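Participant: For reference, the sequence and a predicted model appear below.
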Amino acid sequence: MVLKEYRQKFYNALDVLYPQEESETFFKILSQEYLKLAAFEIPLNFQLELTEAQQIRFDQALNRLKKFEPLQYIVGTTEFYGFPFVLSPDVLIPRPETEELVEWIYTDFKDKECRVLDIGTGSGAIAVSLARILPKASITALDVSAKALKIAAENATANAVKVRFIEQDILACETLEESYDVIVSNPPYVRDLEKAEIKPNVINYEPHLALFVPDDNALLFYRKIAELALKALQPNGILYFEINQYLGEQTVSLLKNIGFSKVELRSDFAGNPRMIKAQR
């Protein structure tokens, strides 16, 4: 079967499951990954005869997409803040909203020497990206999952940056061992009551440990991290959070009650309250 014929088979198989634009994106990325074709080369190779091995790889990916498995897990890679990252189902897929959090920190600390701690680093997206764009920064990243830290370390190596990784359960932590100018976290914040809003590709495949919190204690990570940060941040140090869009004002109140000043709530590109900056 030639590539053009397979493309039509691919689109037909996903027709009722995904929007056409999304299916087109899937096919483009798989063609780049499996055939080593640049995007502009794909239509130039429509008459390329697929080998049996190539068709098997496409078929396997297609079957996984039919089950709503995220494409990023299928190919094992993604891009965040313009940088390459490897992924596995042990870590969340980095979101565009989180890139805005990284950009906020960069704007505040570019060209400055600073010590940064990323709590709940997952794939290392925040820590590794900051290490690349803040060359004067010293970056530490913490996570409860040894498997996540393995992926994060791979990403630090792939991006040729130095990040210190620590395996630790932040909820069981009594104190942070060092002081920092910046503490940043994108902790679990999706309440159980919000599961109905979550798409199958997320709820069935991404790690629940990094996603969900109890309905009756939705801000437990924010409270714990803020209490630790208040002691560990240098004077005028800054705490940055990605937050649950439905709990913006509650999170602001929590930080003020704990003792932070200059608490700023900012919306993401979609207009949802998504991130907070608070100064010690």
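Facilitator: Perfect, I can see it now.

Participant: can we go C-alpha only for contacts and neighbour counts from here?
Facilitator: Will do.

Participant: Quick check: the residue positioned nearest the centre of the chain vs residue 81, distance?
Facilitator: Residue closest to the average C-alpha location in the chain (Cα atoms, centre = their mean): residue 94, at 2.0 Å. Residue 94 sits at a distance of 10 Å from residue 81 (criterion: Cα to Cα, to the nearest Å).

Participant: what's the burial count for the closest residue to residue 186 other than its chain neighbours?
Facilitator: Closest residue in space to residue 186, ignoring its immediate chain neighbours: residue 242 at 4.8 Å, by Cα to Cα, 6 or more residues apart in numbering. Counted with other Cα atoms under 10 Å, residues neighbouring residue 242 total 25.

Participant: again, but for residue 230
Facilitator: There are 20 residues near residue 230, going by other Cα under 10 Å.

Participant: What of residue 171?
Facilitator: 12.

Participant: Name the secondary structure element that contains the residue lying closest to it once chain neighbours are set aside.
Facilitator: Nearest residue to residue 171, sequence neighbours excluded (Cα to Cα, 6+ apart): residue 224, at 6.5 Å. Following DSSP states H and E, one finds residue 224 within helix 220-232.

Participant: I'd like the next helix or strand past that helix.
Facilitator: Helix 220-232 is succeeded, C-terminally, by strand 233-242 (DSSP H and E).

Participant: how about that following strand: buried residues?
Facilitator: 233-234, 237-242 (16 or more other Cα atoms under 10 Å).

Participant: Nearest to residue 181 among those?
Facilitator: residue 237 (4.6 Å; Cα to Cα).

Participant: My guess is the closest one contacts residue 184. True?
Facilitator: No. Here residue 237 does not reach residue 184: they are 11.0 Å apart, not a contact under Cα atoms under 8 Å.

Participant: can you count the residues close to residue 51?
Facilitator: Residue 51: 11 neighbours (other Cα under 10 Å).

Participant: brain fart, residue 35
Facilitator: 12.

Participant: ok, now which ones touch residue 131?
Facilitator: Counting by Cα atoms under 8 Å, 6 or more residues apart in numbering, residue 131 touches 137-139, 161-163.

Participant: So which of the residues you listed is the closest to residue 28?
Facilitator: Using Cα to Cα, those come closest to residue 28 at residue 161, 29.7 Å.

Participant: second one coming, line it up with the first:
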Amino acid sequence: MFMTLNSYIKSNITRLAPVYDTSESRWLIRIILEKLKGWSQTDIMIKGDQDVSAELQFSIDAIIARLLRNEPIQYILGETYWHGLTLKVTPAVLIPRVETSELVDIIVNENKSKDLAVLDMCTGSGCIAIALARTLPFPTVTGVDISEDALHIAGENAALCKVKIHFLKSDVLKPINLPEKSYDIIVSLSSISKFMWDG
């Protein structure tokens, strides 16, 4: 059954009501349309009276069904926008949070020296390592994680963001054979230690 885009959006806002409020639902539908069709908010407004194809309805319906099962939209779409970066994410890694972006800003603001050695423990998607590699002046960055799947995602993200990072598989609770003898910055998710790591 064909519907105009405006009508289809309204129907999906109603479908999402048990899980999301109206503003969240509108935001979700907007980023779904941006991902599937490349449409901006302006495009959506212009196309409001146009019919939505059956193919597009099928694709969106599948995503809505997953949202109603409480799957994060980032995992459904396979990516997230964070700290000015578009990063791949899967259930193998945590979705980067706003607080983590703030941590990166603190590190950058407090460390103006060049050529700093940075160690990102439990790197996950590589978000912190990548952001620091892009914003610190000429750093050497190492990311460590125990998960092979996480390291694969982190490596893909580093390549997409065009930064060089040494990723290493290891359990951070055990002795690690690190590529640098010492580190100026050691960061792990929500904490930062500014001390030398003698390995």
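Facilitator: Alright, I've got the coordinates. Since the model is a prediction, treat every value here as computed from it, not as a measurement.

Participant: What TM-score do the two superposed chains give?
Facilitator: Here the TM-score for the pair of chains, by TM-score structural alignment, normalised by the length of structure 2, is 0.91; 193 aligned residues with a Cα RMSD of 1.6 Å.

Participant: contacting residues around the residue mapped onto residue 116 of structure 2 from structure 1?
Facilitator: Using TM-score structural alignment, the partner of residue 116 of structure 2 in structure 1 is residue 114. Going by Cα under 8 Å, 6+ apart, residue 114 of structure 1 touches 136-138, 180-182.

Participant: among those, which recur in structure 2?
Facilitator: Here is what carries over to structure 2 from those, by both residues aligned by TM-score structural alignment, their matches' Cα atoms under 8 Å: 136-138, 180-182.

Participant: could those residues go into JSON lines alongside distance to residue 33 of structure 1, neighbour count and secondary structure?
Facilitator: Shown next, in JSON lines, are those (distance: Cα to Cα, whole Å; neighbours: other Cα atoms under 10 Å; DSSP: H, G, I helix; E, B strand; the rest coil):
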{"residue": "136", "distance to residue 33 of structure 1": "34", "neighbour count": "15", "secondary structure": "coil"}
{"residue": "137", "distance to residue 33 of structure 1": "34", "neighbour count": "21", "secondary structure": "strand"}
{"residue": "138", "distance to residue 33 of structure 1": "34", "neighbour count": "19", "secondary structure": "strand"}
{"residue": "180", "distance to residue 33 of structure 1": "40", "neighbour count": "23", "secondary structure": "strand"}
{"residue": "181", "distance to residue 33 of structure 1": "40", "neighbour count": "22", "secondary structure": "strand"}
{"residue": "182", "distance to residue 33 of structure 1": "37", "neighbour count": "24", "secondary structure": "strand"}
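
Participant: that older thread, surely the residue nearest to the centre of structure 1 is in contact with residue 124?
Facilitator: No. Assessed by Cα under 8 Å, residue 94 of structure 1 is found out of contact with residue 124, at 9.2 Å.

Participant: Secondary structure element for residue 10 of structure 2, which one?
Facilitator: helix 5-16.

Participant: so that helix matches what in structure 1?
Facilitator: With TM-score structural alignment as the criterion, helix 5-16 of structure 2 aligns to 3-14.

Participant: after superposition, how close is the matching stretch to structure 2?
Facilitator: The superposed stretch 3-14 of structure 1 is, by mean Cα distance after the TM-score superposition for structure 1, a mean 0.8 Å from where its aligned residues fall in structure 2.

Participant: quick one: the strands in the stretch 1-150 of structure 1?
Facilitator: 77-80, 83-86, 114-119, 137-143 (DSSP state E, counting those that start in this stretch).

Participant: Which of those sits closest to residue 4 of structure 1?
Facilitator: Closest among the strands of the stretch 1-150 of structure 1, using Cα to Cα: strand 77-80, at 25.0 Å.

Participant: Can you give me the buried ones in the closest one?
Facilitator: So, applying 16+ other Cα under 10 Å, buried residues of strand 77-80 of structure 1: 78-80.

Participant: and if you look at stretch 31-51 of structure 2?
Facilitator: 31-33, 39, 44, 48.

Participant: and what of stretch 152-172 of structure 1?
Facilitator: 152-156, 159, 161-163, 165-166, 168, 170.

Participant: what do you get for stretch 132-151 of structure 2?
Facilitator: So, applying 16+ other Cα under 10 Å, buried residues of stretch 132-151 of structure 2: 132-134, 136, 139-147, 149-151.

Participant: just stretch 109-127 of structure 1 next, same as before
Facilitator: Using 16+ other Cα under 10 Å, the residues of stretch 109-127 of structure 1 that count as buried are 109-110, 114-127.

Participant: can you give me how far it is from the chain middle?
Facilitator: Here the centre of stretch 109-127 of structure 1 is set off from its chain's centre by 13 Å, with Cα atoms, centre = their mean, to the nearest Å.

Participant: ok, of the buried residues of stretch 31-51 of structure 2, which one's closest to residue 195 of structure 2?
Facilitator: residue 31 (41.2 Å).

Participant: so who does the alignment partner in structure 1 of the closest one touch?
Facilitator: In structure 1, the residue matched to residue 31 of structure 2 (TM-score structural alignment) is residue 29. With contact set as Cα under 8 Å, 6+ apart, residue 29 of structure 1 has no partners.

Participant: where along structure 2 do the helices fall?
Facilitator: 5-16, 22-37, 41-46, 54-67, 73-77, 98-110, 127-135, 148-160 (DSSP state H).

Participant: Using CSV, lay out these together with distance to residue 191 of structure 2.
Facilitator: Converted to CSV, the helices of structure 2 look like this (distance: least, Cα to Cα, whole Å):
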stretch, distance to residue 191 of structure 2
helix 5-16, 36
helix 22-37, 30
helix 41-46, 37
helix 54-67, 31
helix 73-77, 24
helix 98-110, 8
helix 127-135, 11
helix 148-160, 20
